[in-house]
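[1] attaching a predicted model along with its sequence, questions to come.
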Amino acid sequence: MKQPLNIFWFRRDLRLDDNIGFFEALRSEHPVLPIFIFDSEILDQLPEDDARVNFIYDTLQKMRSNLQDERDSSIAMYHGKPLDIYKKLVEDYDINTVFTNHDYEPYARERDKEIKSFLKDHDIDFKTFKDQVIFEKDEVVKKDGDPYVVYTPYMKVWKENFKDYDLKIYYTNDYLDNLVKNTRLPNLDLAEIGFKKSSQQIEEYTVTPTLIQEYEDTRNFPAKDSTSRLGPHLRFGTVSVRKMVKKAIAEKNEIFWQELIWREFFMQILWHYPDTTKESFKSKYDRIEWRNNEDEFKKWCEGKTGYPFVDAGMRQLNQTGFMHNRVRMLVGSFLCKHLLIDWRWGEAYFAEKLHDYEMSSNVGNWQWVAGSGVDAAPYFRIFNPTTQIDKFDKDRTYIKKFVPEFDTDDYPEKMVDHKEARERCLKVYKEAVS
């Protein structure tokens, strides 16, 4: 007779400590089998050298080694459609409960609904927990229950609610002996899931007291390269958001803290308005007659627009998988406003290239620059890509790093005149939204 066990399903929470769902699973009455599923529904859409898949794979291998060396356990690795994997797991094990953490993206919600229904048919509980945010779903809403669609009032209520919040850390170390004792659980190599070693690396994050204290003064200057690089680590859960909030509070830095709240603002927007992944939050903006010129889009993607700040940003993205936040606003505005190319094209390109791609933030920020989203910049706000250089890269240090032919005859001509593009944009937008 098979021994009853519980499963913990790792997803966007790739850490052994301060992981709420894992903590709850370990404290349950049955031994815990940790698993990870390389979801073919997601992976099949990615390039074979995707750095994010490499990062997930390498992180999991470190976690496996840690459990093998310290606890005579491991993590079982699978590849395929999650429902197919669970059909196999139900045959192989006597499963009492599956534990995991909430995921808020539309695909993940549908996937979990399907898995929960399947498990219920087999008398298996499916328990999920809030882990990747401080406040979720409708925990920060207006008094009438409606979601906030403007950041500042959301942030104020978030902070007010936080005063009564028990920001505890969920230490798992005392409970790891409740793992299934088996160091030879199924493993995979990159090739088996259709991937190869990437030339790009996801960098370690830096959240020192100095970085937090200087964040407000340095965050707008891409040449300083002084951002935390926390994005991918929050995205894949290699770091706990609770520990990051604790650090921000300890350093008494409102600006750094508010960046973490922005992340949760966009997450709850996606939860309440899942259609915003494809449709403008302000529906009248879907009446815009985008030009969607494919040759111009290609130049933008390659960083050959003739506007050096824009080009530096796109080349940084292509070469490194990262782009400085200030520059993201500029390149996004340039695509939507100067070239009149649909924000969804830019969002999809960022989704493919950004190491820290987070659907809620990416969609939210692209709609922001297009003027179509929540708390968006008004459509007549159009960044001047030339004057932005004097404000944020006056010595051209960032530009010269990524555009070596800048200021030479080899650098391309401007693909569009700023004044003409601005006037064209205002005309097209006004016709659509007025």
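    Yep, it's here.
[2] switch to C-alpha atoms for all contacts and neighbour counts from now on
    Will do.
[3] can you list contacts of stretch 330-349?
    278, 290-293, 296-297, 300-301, 310, 313-314, 362-363, 366-367, 369-370, 382-383, 385, 416, 418, 421-422, 425 (Cα atoms under 8 Å, 6 or more residues apart in numbering).
[4] show me what counts as buried in that stretch.
    Neighbour counts over stretch 330-349 (16 or more other Cα atoms under 10 Å) mark 330-344, 346-347 as buried.
[5] check it against this one:
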Amino acid sequence: MPTTPTKALLYNDTSEHFMMSTACLMWFRRDLRAVDNAALSRALLRHKTCHCVFVFDENILRLLPRDDRRVAFIHAALQELDTALRQHNGGLRVLHGDPTQLIPQLAAELHCDAVYCNRDYEPYARERDAQVAAQLRQQGRELRSEKDQVIFEQDDVVTKQGKPYTVFTPYMRAWRQQFTPLLTQPFPAPLAGALAPPTEAQSLLSLAELGFAAAAQQAVRLPTGRTGGKVLLQDFALRISQYKACRDYPAVKGVSYLSAHLRFGTISIREAVRLTMDIEDEGAASWLNELIWREFYQQLLWHFPDVVTQSFKAEYRQLAFPGQDSWFDAWRQGNTGYPLVDAAMRQLNQSGFMHNRLRMVAASFLVKDLLLDWRRGEAYFAAKLLDFDLAANNGGWQWAASTGCDAQPYFRIFNPVSQSEKFDPDGKFIRRYVPELAALDNKAIHAPWLAKSLPSGFQLGRDYPEPIVEHAIQRELALALFGKK
């Protein structure tokens, strides 16, 4: 069984090996909160003084557009985190550069015995942390990482043969069997240690000083920071019972909208799981399954990091996707001629969010209708999604493309029209993001090219594109492509 983060266990942890030492450094990454934070709790418990730092990683930032919403979301969360730490006489140093250089340098400058962080399972993060750990060892210091962003990690949930699960349902059953409510207890904020204030010279830079457009802040339509995450969590608590019934309808307020907060750690996974325990019904059980899917993909990425660049299923690694570049352009711009697909892509482009049902529809359309490599779509989502998480994004795309573990079989192909009719029956979502179709009736709006009559003055091909492909034909081509293997 994994270590249970109870208050008693944390305090007993100081008895022998972890005698209280002088100073440490708490390195925040995707855990932007001062409460229920595993690494921060351990750091304060074991050390008399705790310095706190966040590094805007230039290795990541230089690849991002200057109006990236995620930087603005992080920036807002850091402002609130700094305020929270200052309320306890501490504060947050915010640096900009290469963390493999900056973290060891800062640890030496502040005479820290150890650097604390919460584990990150992505390949880049693992390599970065290994480099930091090696440099700290050369200094006689230590990198101490904690489990924080998941309930179960790495090899916590494996088969009886000690192998990772590659099918969700048995993983989910094993996850639930090993789960105990004790695993959701919040990590305490011990009073044994003291937070150290930073110097003013190391305070948070503005978005402009970081090289990003200030307008990106206004582009974030989601409540930000710890406060924003709590507001959304409390709001979802009032709706979670209807989650299973409403989750697939993009025009309905049915989902949690917490994915970005879980991604950047302004809400802890323990808080999320506790909500499903407090409200024991079908809706809560369904949302817990989504949280387990999140951990399923995290452990897959840990065990199979090659999925970042290639299909999990070896038989699909050499597929020659024949789709046209012009089709990809139409897809990403929301101009395919299929209203629900276009509405989904425009929602993504305008807000940095896409409803989960629509992520499946848009992904299936790219791969199975446009016959384009799933990696192109995955990369586009990675660039646009505010809640982008490598494990979930890769897992979701490989599921839709039929190339991943426990993926949708290749012969099951979403029909974009029937998906539209079923999950946006009144066309409310389509009308919001494809306003040029607003005057069409509730039948025609799903497939304008099939309508017997269109509104006066509306011309298909001029006011809205005709379908760039025919679904029935592309479906057969997709079956032939995947069937050849």
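    Right, received. Where do you want to start? Small disclaimer: the values here were computed from a predicted structure and weren't measured.
[6] and the contacts of stretch 330-349 of structure 1, which are buried?
    Neighbour-count burial (16+ other Cα under 10 Å) applied to these gives 290, 292, 296-297, 300-301, 310, 313-314, 362-363, 366-367, 369-370, 382-383, 385, 418, 421-422, 425.
[7] quick revisit: in helices, which of the buried residues of stretch 330-349 of structure 1 fall?
    Judged by DSSP state H, these include Leu330, Val331, Gly332, Ser333, Trp343, Arg344, Gly346, Glu347 as members of helices.
[8] which residues of structure 1 does stretch 336-349 of structure 2 align to?
    Counting by TM-score structural alignment, stretch 336-349 of structure 2 lines up with residues 305-318 of structure 1.
[9] got the buried residues for the longest helix seen in structure 2?
    Criterion DSSP H: the longest helix present in structure 2 is helix 282-303. Residues of helix 282-303 of structure 2 classed as buried by neighbour count (16+ other Cα under 10 Å): 282-289, 291-303.
[10] try stretch 105-122 of structure 2
    Under the neighbour-count criterion of 16+ other Cα under 10 Å, stretch 105-122 of structure 2 has 106-108, 112-122 buried.
[11] of those, which is the nearest to Gly265 of structure 2?
    Asn118 (10.4 Å; Cα to Cα).
[12] the closest one contacts Glu146, doesn't it?
    Yes: counting by Cα atoms under 8 Å, Asn118 of structure 2 touches Glu146, with 4.6 Å between them.
[13] now for those two: what residues contact both?
    Residues touching both Asn118 of structure 2 and Glu146 by Cα under 8 Å, 6+ apart: Ala38, Ala39.
[14] quick one: map Asn393 of structure 2 onto structure 1.
    When structure 1 is aligned by TM-score structural alignment, Asn393 of structure 2 is paired with Asn362.
[15] tell me which element its match is part of?
    Taking DSSP states H and E as the definition, Asn362 of structure 1 sits inside helix 359-370.
[16] any idea how far that helix is from the chain center?
    Computed by Cα atoms, centre = their mean, to the nearest Å, the chain-centroid distance of helix 359-370 of structure 1 equals 11 Å.
[17] next one: stretch 165-176 of structure 2
    Taking mean C-alpha positions (Cα atoms, centre = their mean), stretch 165-176 of structure 2 and its chain are 20 Å apart.
[18] where do the helices sit along the stretch 351-485 of structure 2?
    For the stretch 351-485 of structure 2, applying DSSP state H, counting those that start in this stretch gives helices covering 356-364, 374-384, 390-401, 416-423, 428-433, 471-484.
[19] same thing with the stretch 201-350 of structure 2?
    Here the stretch 201-350 of structure 2 has its helices, by DSSP H, counting those that start in this stretch, at 215-219, 225-237, 243-246, 259-264, 269-278, 282-303, 325-333, 339-351.
[20] and the fifth one, what does it pack onto?
    Meaning helix 269-278 of structure 2. Judged by 3 or more Cα pairs under 8 Å, 6 or more residues apart in numbering; DSSP states H and E, helix 269-278 of structure 2 is in contact with helix 282-303.
[21] and the helix it packs on, how far out from the chain middle?
    So, by Cα atoms, centre = their mean, the centroid of helix 282-303 of structure 2 is 12 Å from its chain's centroid.
[22] so it versus helix 225-237, what angle?
    Orientation check (axes from the mean of the first three to the mean of the last three Cα atoms, to 10 degrees): helix 282-303 of structure 2 against helix 225-237 gives 130 degrees.
[23] just want the angle from helix 282-303 of structure 2 to helix 390-401.
    With the same axes, to 10 degrees as the basis, helix 282-303 of structure 2 and helix 390-401 are set at 100 degrees to each other.
[24] same for helix 282-303 of structure 2, what does it pack against?
    Right, helix 282-303 of structure 2 is packed against helix 168-178, helix 243-246, helix 269-278, helix 390-401 by 3+ Cα pairs under 8 Å, 6+ apart.
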